[in-house]
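[1] what follows is a protein structure lacking sequence information:
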């Protein structure tokens, strides 16, 4: 009797055998398999994209901050409760420059003078554009660049010459300065100023993009400027930035230190980029929904597969296949189907992330954790989606399955 039991005992299937059996349904129903795996692929691709793009953006931000420097402090007056224009003491930049770890100091001041393209344009055409008096060290302190032309040197700072911010130049219809051509002029108050240069966008101080800069001495001569700055930029040694920050208020205005505000422009830039990435959570939620939909699709495909392949199940049971082997076959098919969708989704998501990052000039960063989590999630969905159909297939009596 024991000999008979051993002879009729089902053969144990190896993992390769289960894989071969699981691929039968996928090879014979290719279109259905592709459509079922599509939902999984979309979900995994979305997960890779919504983690890869912020990671690439973060890497680019770190490189950008390293290039611009995280050692710049911005000093400005605290908001006035009366709404009146407030400025810092005229001697404040010189006093700040005396602080030991401070390397460079630059200042700008709002002259509150209207800016127009010409005397024929309407009074309100320059609304929102500020005319600032600026010190010669402004560009190196902010590590700003010129789009065209040149900045104000010691001589030009005394003459009626002006440098336009990037947005200001576009607004006034002066997108570029061409060598060999007469430089354009703009009207500042009632005084004509010659455009000497156009700034490239300034990440550490976006206010300069919608401004025009004239020399400190020029502002005093032509616009009756009182030499009181409204913003001071301080570049210091990075290890000592907190110590410098702690003494800036009292140094700038010893009589009213509470009326002075000190901030890190690099922190504002980082916060802006973080705010731009807040939609990642929303898309991650959409990715989870897509995975759930894909899982339902896989489960539906497996249920239909069991119904269509009853004769095959009955024949295998009649030839000695155990219920466990039938369960393993259909569970393997479900997992393989989900993993194929997961691999396809990972490749699609990586390609989309790389394309988007390359388009924006960012370094391509695809977190390995996101890809592994996506594939693990796909395998888990395959197991969950395949449990019921595989149990349903294993419960079919051989005679009933063959009769169908």
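    Thanks, I have the structure now. Since we're looking at a predicted model, the values are computed, not measured.

[2] please count neighbours and contacts with C-alpha atoms only from this point.
    Noted.

[3] tell me the spacing between residue 246 and residue 267.
    17 Å (CA to CA, to the nearest Å).

[4] assign a three-state SS to the nearest residue to residue 9 once chain neighbours are set aside, would you?
    Using CA to CA, 6 or more residues apart in numbering and skipping the chain neighbours, the partner closest in space to residue 9 is residue 320 (7.9 Å). Three-state call for residue 320 (DSSP: H, G, I helix; E, B strand; the rest coil): coil.

[5] surely residue 320 touches residue 8?
    Yes: counting by CA atoms under 8 Å, residue 320 does reach residue 8; the two are 7.5 Å apart.

[6] ok, those two, which is more surrounded?
    residue 320 (15 against 11; other CA atoms under 10 Å).

[7] run through the neighbouring helices and strands of the helix or strand harbouring residue 384.
    Assigned by DSSP states H and E, residue 384 belongs to helix 368-395. Packing contacts for helix 368-395, counted by 3 or more CA pairs under 8 Å, 6 or more residues apart in numbering; DSSP states H and E, involve helix 30-68, helix 279-308, helix 323-360.

[8] the closest residue to residue 344 other than its chain neighbours - how many residues pack around it?
    Excluding its sequence neighbours, the residue lying closest to residue 344 (CA to CA, 6+ apart) is residue 41, at 5.7 Å. When counting by other CA under 10 Å, one arrives at 31 neighbours for residue 41.

[9] tell me how far stretch 134-152 is from the chain's mean position?
    Here stretch 134-152 is found 28 Å from its chain centre; the criterion is CA atoms, centre = their mean, to the nearest Å.

[10] show me what that stretch is in contact with.
    With CA atoms under 8 Å, 6 or more residues apart in numbering as the test, stretch 134-152 has contacts from 68, 72, 104-109, 153-154, 157, 161-163, 166, 176-177, 196-202, 204-205, 213-216, 233-235.

[11] one more to weigh against that first structure:
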């Protein structure tokens, strides 16, 4: 029995597409719209999700704080080396600390020595700003040099209460009085959403606080960022790491509510993607199946002639399945390009990060081919069952 090689089978399978170009284009258009819809309904929500997750991440989904348990008698203090110990925990990305120096800050030496304007003077580490996702509005933050000198960085509320709207460009900054020492203001922070207490604080270097305001070296708040998938594990070991002798003296904030919201968002979006993608492929498959059934009815004489000339049923089935798969492949490629273009344009318009789900695009193409094979199966079997005399009549 004669066999059709792959190339001959492809030529025969594309006959219907070449001879009925308009119908083939309309059939491919049906499945291309389905695939484009799948990419759009996955790509646009994925881009929106990326923007939402970026916003949630900025709220500190991977951040923890540790403080001494309040209202203990005598008051609890954290060990001096606690920040360094926390930084050694495997999943921890960065750790920093602040400490209340119990000093008073004043605009000058003529104001009431007891009037600190409700502001707190904190000793801070140089990596504090990175750890709490803070930003400097004007000037600069503490560094290795300024940590040892009488320099101060003000929170946004602290700067407003001290009457400092900004810093001079290129000149020496204003000075404020902390305790009995003058400090030069080198920076003003933007509001810090992760730690609003820093908005009402004046931050001085750790070493400068020890030397100039009689700071005892014990941190009062430890901040850390850890890998998000390990945040609960880090929270569990944090008290024993900070104070191995008395872990019950350490209070750790639970992971941010934003983390739970972020995980719930990821789950709900994933379920939505799957449902919409399945619906789009179903619609495209029905369109291809309908086209192939009509093609069999219209090409009965062609089928009969091929059978009369010696084509067996398997070759007839292969011809129509090849045509169906080719139609679906054309639609899948066109739909993928159309979906990517539409998603890119919409993400650019909304200023979202562009996310093209590669797995969705590949799954769409594979699904288009599978849909074409399934959609063409019944018409192909129906065509193969036609007897030559019946088809030619």
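    Received, thanks. In this text, all values refer to a predicted model and were calculated from it rather than measured experimentally.

[12] out of the helices and strands packed on helix 368-395 of structure 1, the one nearest residue 386 of structure 1 is which?
    helix 323-360 (5.0 Å; CA to CA).

[13] the closest one versus helix 279-308: what angle between them?
    150 degrees (axes from the mean of the first three to the mean of the last three CA atoms, to 10 degrees).

[14] tell me which residues touch residue 233 of structure 1, please.
    Counted by CA under 8 Å, 6+ apart, residue 233 of structure 1 has contacts 72, 73, 74, 75, 105, 106, 107, 138, 141, 142.

[15] not counting sequence-adjacent ones, nearest residue to it?
    In space, residue 233 of structure 1 is closest to residue 74, 4.7 Å off (CA to CA, 6+ apart).

[16] and the gap between the counterpart of the one you found in structure 2 and residue 45 of structure 2?
    Alignment note (TM-score structural alignment): residue 74 of structure 1 maps to residue 65 of structure 2. Residue 65 of structure 2 is 33 Å from residue 45 of structure 2, where distance means CA to CA.

[17] burial count for the equivalent of residue 329 of structure 1 over in structure 2?
    Applying TM-score structural alignment, one finds that residue 329 of structure 1 aligns to residue 319 in structure 2. Number of residues near residue 319 of structure 2 (other CA under 10 Å) recorded here: 25.

[18] residue 400 of structure 1 now?
    Residue 400 of structure 1: 11 neighbours (other CA under 10 Å).

[19] what span of structure 1 is stretch 367-384 of structure 2 aligned with?
    The aligned range for stretch 367-384 of structure 2 is 377-394, by TM-score structural alignment.

[20] and that stretch against structure 2, how far off on average?
    Compared with structure 2 after the fit, stretch 377-394 of structure 1 shows a mean deviation of 1.3 Å (mean CA distance after the TM-score superposition for structure 1).

[21] quick revisit: and for the nearest residue to the match of residue 329 of structure 1 once chain neighbours are set aside, the neighbour number?
    Nearest non-adjacent residue to residue 319 of structure 2, counting by CA to CA, 6+ apart: residue 13, 4.6 Å away. Neighbours of residue 13 of structure 2 under the rule other CA under 10 Å: 22.

[22] ok, residue 246 of structure 1 next?
    Close neighbours of residue 246 of structure 1, defined as other CA under 10 Å, add up to 11.

[23] again, but for residue 179 of structure 1
    Under the neighbour criterion other CA under 10 Å, residue 179 of structure 1 is assigned a count of 9.

[24] what's the span of stretch 222-236 of structure 1, first residue to last?
    33 Å.

[25] now it: buried residues?
    222-223, 225, 227-236 (16 or more other CA atoms under 10 Å).

[26] show only the entries of those found in helices.
    residue 222 (DSSP state H).

[27] and the buried residues of stretch 222-236 of structure 1, which is closest to residue 349 of structure 1?
    The closest of the buried residues of stretch 222-236 of structure 1, once distances to residue 349 of structure 1 are taken by CA to CA, is residue 235, at 41.1 Å.

[28] which one is the closest one nearest to, not counting chain neighbours?
    residue 72 (4.4 Å).

[29] from residue 285 of structure 2, how far out is the residue most central in space within structure 2?
    Nearest to the mean C-alpha position of structure 2, counting by CA atoms, centre = their mean, stands residue 50 at 4.0 Å. Per CA to CA, residue 50 of structure 2 is found 31 Å from residue 285 of structure 2.
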